[in-house]
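In: Model the structure of this input:
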Amino acid sequence: MKQGIPFFLLTMILISCTEKKTNYASYQDYPAPLQTELWLDYSKEQTTFKIWSPTAQMVKLNLYKESIGGEAFEHYEMSLEESGIWSKQLKGDFSGTYYTYQIKVNGNWLEETPGIYAQAVGVNGKRAMVLDLESTNPQGWDTDKGPKTSYPNEAIIYELHIRDLTIHPQSGSSKPGKYLGLVEDNTKGPHGISTGLDHIKELGITHVHLLPTFDHYAINETKLDSAQFNWGYDPQNYNVPEGSFSSNPYKAEVRIKEFKQMVKTFHDQGIGVILDVVYNHTGRTENSNFNLEVPGYYYRHWENGKLSDASACGNETASELPMMRKFIIESVAYWAKEYHLDGFRFDLMGIHDITTMNEVAKTLKAINPNIIIYGEGWTAGDSPLPIEQRALKHNTQKMPEISAFSDDLRDGLKGSVFEDASTGFVSGAKDTEESIKFGVVGAIHHPQVDYKAVNYSKAPWTNEPWQSISYVSCHDNHTLYDKLKVSRPDADEAAIIEMDKLSNAIVMTSQGTAFMHAGAELLRTKKGEHNSYNLSDSINQINWNWKFEHPDVFNYYKNLIALRKAHPAFRMVSATDVVSYLTFAAVENGLVSYQIANNANGDSWKNILVIYNARTKAVDYKLEGEWQLAVIDNTFYMDEGPKISKSIKVPAISMLIAFQK
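Out: Sure, this is the predicted structure:
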């Protein structure tokens, strides 16, 4: 009898024949199938699963009945196509089936992953689900649209965390901390005040900016009855809403339905929805979904092979690599199309490369020309990406459709966010006027700005004024009220309140895109905490008693917003117009004034006089000609104010506006 091949040896030969052997010199050598569709392709007749993993030897597809627990009821070996694409097509209707991929690299099976293109996931995001996305659309979704915004500085952006707005025991919400709680109408707080959505509508903002609301690691969705809080800057699944804000994180379709209903309700009220996105790093590194597909590829490294960390969160993504760029562009496009979003705020945008950001803008504007795109024009550390290629604030002129935050105005107004004792224009610092002027004109080139005297930027960095995001506070660092308190311990409460109001009065009358932190209109405090990203609700929540206690402050903010919306002269669309129509007048220590002339940007007021007095005493301001008061101290006359001439006393720490018809 002839001796045959031993069974174990035959098995090893067969495995070696089916396993892919690859040996790339560097990530740049990896194939990049940029035109290949990597999203799940579902129909009732069949579903096609795809994953890009050029270094994999084998890839398995595992099917589950539940989002957590239990064994896979089926395993399939995926087939290798060209350019590192692995696929598997299954006949029949698999809607409602959970699945994972598993990659074999260098002879080792990695952890299971839902895949970076997962569109629906179960509890804690470990398993993806096949889903008919049309079944998640709320009634009227086909005709749903956000507000029209021809230029970004027509928007007044209100930055909030979904949980913060409704979690207080007196918020009046029946769904505190949830997507649907945020858009619940007719909620009442202490003494019958309006809260939640009705408060937002009453305030008059045009867009809500949601802190990261895609699926993140920090919250354990199986333990939502325990105290948990996080801002969400630790992304896990980029194309799925966070489950802890839904009514049932175990069912993948629920969070999608409720997120869409939230967007639809905001749109029904004429309010746009902007999503804070964190493509610059992942919440995990070694076992992130990116590394469980193509180990190492999606991240930047130094020449010695060490991971770079410009995010200060353990890693940074490599947006300049073709498949990472493809992912970012397709991901934001997916959110824009599937969820009807009206804008995107890029966390640490300076980590991304300029080419990627311009492609993002081009893609999004083709989907919806009203979409607003802005980001933080800085990094949190050094990066191997050359400075001239980074989407930094001072490179904004190379990104003509994108805006960046003006830390020049932010810290010019109230002092450095990194130094508690530092003060700014409103809190009594000297020699801050040029930073205020720079903020007023939207960081453009203006012949009356002395750039050498601007706090950070020594040159203009925008092409047009709307590319500058005008703000004085956000979720990071102290709230405005807390910063003023800690930097001016000698000031009484009344003075602190006047500084607070003047800060955002300057923001709302600057030519950039106006942005405010939720609760600033209520003197929001986080009890002096600098960084509340994982602190308790008692620190982060909006306490609705503040609205009852400070109605004068709320009404001041409400009137500021109404003023900006009514007068397009405060939001000119071109640098040419700002230079032509806006002229600075008296500028002295603690005082900045300017005029806007000739019905700028189609304004009903022919000439406008704006005076910011940060001094602790009233200023006797001389006038040329006759004017009509629009704003003085806490009074907003708008079009109905008294006539003034010769001179006017500008109250201490306040803004005055007058106009000529």
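
In: going forward, measure contacts and count neighbours with C-alpha atoms only.
Out: Will do.

In: who's in contact with the closest residue to Ile205 other than its chain neighbours?
Out: Among residues not flanking Ile205 along the chain, Ile156 sits closest, at 5.2 Å (Cα to Cα, 6 or more residues apart in numbering). Contacts for Ile156 were tallied using Cα atoms under 8 Å, 6 or more residues apart in numbering; they are Ile205, Thr206, His207, Thr513, Ala514, Phe515, Met516, Ile561.

In: Try it again at 10 Å.
Out: Going by Cα atoms under 10 Å, 6 or more residues apart in numbering, Ile156 touches 204-208, 272, 508, 513-516, 561, 564-565.

In: How about Trp302?
Out: With contacts defined as Cα under 10 Å, 6+ apart, Trp302 is in contact with Ser308, Asp309, Ser383, Pro384, Leu385.

In: Against Glu293, how distant is it?
Out: Distance of Trp302 to Glu293, computed by Cα to Cα, to the nearest Å: 21 Å.

In: do the same with Gly84
Out: Taken as Cα to Cα, the span from Gly84 to Glu293 is 11 Å.

In: Who has more neighbours out of these two?
Out: It is Glu293, of Gly84 and Glu293, that has more neighbours when counted by other Cα atoms under 10 Å, with 30 against 19.

In: From Tyr299, how far off is the more buried one?
Out: Separation of Glu293 from Tyr299 (Cα to Cα) stands at 12 Å.

In: Can you classify the spatially most central residue of the chain by secondary structure?
Out: For the chain, the residue nearest the mean C-alpha position is Asp276 (2.5 Å; Cα atoms, centre = their mean). Under the three-state scheme (DSSP: H, G, I helix; E, B strand; the rest coil), Asp276 adopts strand.

In: surely it meets Asp234?
Out: No: between Asp276 and Asp234 there is no contact, the gap being 12.0 Å when judged by Cα atoms under 10 Å.

In: Name the residues contacting each of those two.
Out: Pro212, Phe214.

In: Now show me the structure for the sequence below, then we'll compare the two:
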Amino acid sequence: MLDADLTKATAHWIDRATLAWRGATSSSSRYALAYSPKADIEFEAGDLTGDIHLIRLAPGALTGPQQDKWPHLKDYGALTVDPEDAGLVKTALQAQLVATERTPSGGLLTATGVQIPGVLDDVYAPATSSRLGPTGGALPTLSVWAPTARKVELKLQHEIVRMRRDDTTGVWSVTGPPSWYGRYYTYLVTVVAAGTLVTNEVTDPYSLSVSADGGRSQLIRLDSVKPPGWDDLVKPPPVRQDRASIYELHVRDFSASDPTVPAAERGTYRAFTGDGHGMRELRRLAADGLTHVHLLPVFDFATVPERRADRTEPAGDLASMPADSERQQAHVTATAAGDSFNWGYDPLHYTVPEGSYATDPEGSGRVAEFRGMVKGLNDAGLRVVMDVVYNHTHAAGQAEGSVLDRIVPGYYHRLLADGAVADSTCCANTAPEHAMMGKLVVDSVVTWAKAYKIDGFRFDLMGHHQKAGMLAVRRALDALTPARDGVDGRAVLLYGEGWNFGEVAGDARFVQATQGNLAGTGIGTFSDRLRDAVRGGGPFDADPGVRGFGSGLADSPGPELANAEELIMIGLTGNLRDYVLPSGKKGSEVSYNGSPAGYAATPRDTVSYVDAHDNETLYDALAYKLPPATSMADRVRMQSLSLATVLLSQGTAFLHAGSERLRSKSLDRNSYDSGDWFNRLLWDCAQGNGFGAGLPPKPGNEARWPYARPLLADPALRADCAAINAARARFGELLRIRYSSPAFGLGSLAEIQDRLTFPAAAIPGVITMCLDATGIDPRWKSITVVFNATSRSGQPAVAGLAGASLTLHPVQAASGDAVVRRSAFDGTTGTFTVPARTVSVFVRPGN
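Out: This next block holds a predicted model:
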């Protein structure tokens, strides 16, 4: 049966000598690689036509090492390149390729396109040592990897300059005079794409600066674009990863609604260099102990017009509309494609600052302003983490906004069995497992760390990366030294989303950078275990009212509560797989939806959180889940208790900006394109907390409108200054407690198993954690934390503390919260008394 479809690519050229062939090969068939330098092969009248040249192929079998390297192809047949045709490989790679199977008499049986990443990695392996992009000192050099291109030229504004190809690496390069600096450029790449010979005008994947909206690259020297004081920048002291507390913040959210920031600087990098409400609050948070600010994507992304004049903001007086109205979201969604807001998970240029956050997006000014932001945060006592999105691009193929694929078509993206680009990440998935995509990731991260003094990287959908690739990033960072590079790379944090899904799930193509696989590496992964146990349910529940330990479940004893408490106890240890609970269960033996709950080997492996930019804010989740009659004062208490499970745990503590202020997005569960209105971060409590801003945008939220409407209409759920200030005060106290003792950062399984216990007899809804601080804390012999999530006073007893003298932690003894100050300890019986919906911390003097 004839199978000829040149729009698909089901053959995989995995190295210079081997093609993997879908299905069994036949000794009676004739196989070949047909290639056409003219790119004119077509299928007509039952056969191929065009300027066809052949590389002969012989049936064979994939070797064990080949099957190990390409596990998703392990059941494929193999075709071996005839040794006499080996010299044609590089020529064929610059041509249109079709793999064919014919009958002994020459009749066509199969014709399909060919996937080439494997053979490119093999043939051009030396390219991984090349320096790409703009380099050089007095004389600038530009280099681009384009091994399949026939010709690459530099378009330097209106001047066309020839580039030289290195045949060993496939890198094209050119060196020019100093006058090139500051000029804009693109590459003209003549290459076969989708079976057609084209000349693409495309920007540099290694761009360091670009024009507004990224249409052209700009040749700059990073060392000449600096804000005042950059060379003398003094960073806050480094923090061990498991001791870090990280505040997740969006650049535009930070100041877009802040009237104390000059209008021209709202929503920009410059807001971090002034003295608006937001910067004052960040300085206060740093004084409380906060260590890092994590910035949502700040690389050049494709989804916001970079010139302010090109944007269209929502019309109408949104603030005057009813709290449960559909009108606000209608106005916001009408302009969403062209307004000033997007989360930014749509990469265009990986190593260029985003231009919409600059007061002038044209060229290198964004570089200086970005560095100014870093300096402003460092001066406030905070280190800076970047959210990076190397797992996908905004576009692929010949589409507008595609960069990588228009230089080396079919290489940088992960392809499915038929040659289609995988999109399980909701965009065109990249393939960091391919050598030069992996190199781009490492080179980009190192540039951000060295040139912008970035202190940490959060990898979006890290499970779509190889574990080996993430370890390569870690090694590259660790190699950076203050003397040579101006940065201590060992102090740079590295963490990300270790989710396991899509075409790579279950290590289908490589060993993934997922939660369990990264155990012991010190590369952190977000723990959904603690999150779901505290909040209740999961992010994809049809019913948002499913309760957890922090949202009302504590008053309903039973197996569900017991499991949530086990998940939280393991979470408090840093989600350690080998920690043994009082029940005798290891962390890995506790169930999380049927999977092992504990997966970490050390607390550095875990990032604990209860809310983030994804899904509803913690306040909004509690609005759905807590009993409707819950008072605002008790909502504040449950917000604080939920955050305490993060701040008082071992491992990295991760906080969503504004959660300390009861931040609401008016129940929006996916605000990536919901405009400034639903994403407001309000620093002035008189403005409220964002709740009751109208029904959240219809896309992604409409199914929950029946749940949301009565809540948004309830004025009792709109936080006032008393509630917001109380929540912020309790948050600051928790931060100060976290950093008051090294016992909250024990660092290893052995120390945690030895020093962290849950000794109290089980009381449903109450968790008691004891930390032995003997020999590590100069003030205290032990610290005991009681989490009482119930609506009644809790009285857990710890027999081992009978006869001891414990007092409320000094921070809480001086708290403005009269309720926590009522907490007590009876030394005669070792019994604690902790008020309802309260976290109390007790210390035992000694040492």
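
In: Can you calculate the TM-score here?
Out: For this chain pair, the superposition-based TM-score is 0.90 by TM-score structural alignment, normalised by the length of structure 1; 625 aligned residues with a Cα RMSD of 2.5 Å.

In: Quick check: the two most widely separated of the contacts of Trp302 of structure 1?
Out: Between any two of the contacts of Trp302 of structure 1, the greatest separation by Cα to Cα is 11.3 Å, found for Asp309 and Leu385.

In: Common neighbours of those two, please.
Out: Common contact partners of Asp309 of structure 1 and Leu385 (Cα under 10 Å, 6+ apart): Arg300, His301, Trp302, Ile351.

In: Determine which two of these are furthest apart.
Out: By the measure Cα to Cα, the shared contacts of Asp309 and Leu385 of structure 1 have their two most distant members at Trp302 and Ile351, which lie 14.3 Å apart.

In: which residues in the stretch 301-450 of structure 1 form strands?
Out: With DSSP state E, counting those that start in this stretch as the criterion, the stretch 301-450 of structure 1 has strands at 343-346, 372-375, 403-405.

In: Could you export the ones you listed to a markdown table, including columns for mean neighbour count and distance to Met12 of structure 1?
Out: Converted to a markdown table, those look like this (neighbours: other Cα atoms under 10 Å; distance: least, Cα to Cα, whole Å):
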| stretch | mean neighbour count | distance to Met12 of structure 1 |
| --- | --- | --- |
| strand 343-346 | 24 | 48 |
| strand 372-375 | 24 | 52 |
| strand 403-405 | 28 | 57 |
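
In: Select from the contacts of Trp302 of structure 1 the one having the most neighbours.
Out: Counting neighbours by other Cα under 10 Å, the one among the contacts of Trp302 of structure 1 with the most is Asp309, which has 24 neighbours.

In: Could you report the separation of the closest residue to that one other than its chain neighbours from Asn531 of structure 1?
Out: In this structure, Asp309 of structure 1 finds its nearest non-sequential neighbour in Asn315, 4.4 Å apart by Cα to Cα, 6+ apart. Distance of Asn315 of structure 1 to Asn531 of structure 1, computed by Cα to Cα: 20 Å.

In: And the two? Which one has more around it.
Out: Under the neighbour definition other Cα under 10 Å, Asn315 of structure 1 and Asn531 were set side by side, and Asn315 has more, 22 against 13.

In: Can you name the residues that contact the more buried one?
Out: By Cα under 10 Å, 6+ apart, the contact set of Asn315 of structure 1 is 280-286, 299-301, 306-309.

In: what's the answer for Arg474 of structure 2, then?
Out: The neighbours of Arg474 of structure 2, taking Cα under 10 Å, 6+ apart as the test, are Val442, Val445, Val446, Ala468, Gly489, Arg490, Val492, Leu493, Leu494, Thr521, Gly522, Ile523.

In: among those residues, which are in helices?
Out: Per DSSP state H, helices hold the following members of the contacts of Arg474 of structure 2: Val442, Val445, Val446, Ala468.

In: The residues you listed into TSV, with extra columns for distance to Val239 of structure 2 and neighbour count?
Out: Shown next, in TSV, are those (distance: Cα to Cα, whole Å; neighbours: other Cα atoms under 10 Å):
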residue	distance to Val239 of structure 2	neighbour count
Val442	23	20
Val445	19	23
Val446	19	23
Ala468	25	16
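
In: Please pull up the equivalent of Ile783 of structure 2 in structure 1.
Out: In the superposition onto structure 1, Ile783 of structure 2 corresponds to Ile608 when matched by TM-score structural alignment.

In: Let me fix that, I meant to ask about Ser217 of structure 2.
Out: With TM-score structural alignment as the criterion, Ser217 of structure 2 lines up with Ala128 in structure 1.

In: cool, and Leu641 of structure 2?
Out: Per TM-score structural alignment, Leu641 of structure 2 is aligned with Leu502.

In: Find the nearest non-adjacent residue to that match, please.
Out: Nearest non-adjacent residue to Leu502 of structure 1, counting by Cα to Cα, 6+ apart: Ser654, 5.5 Å away.
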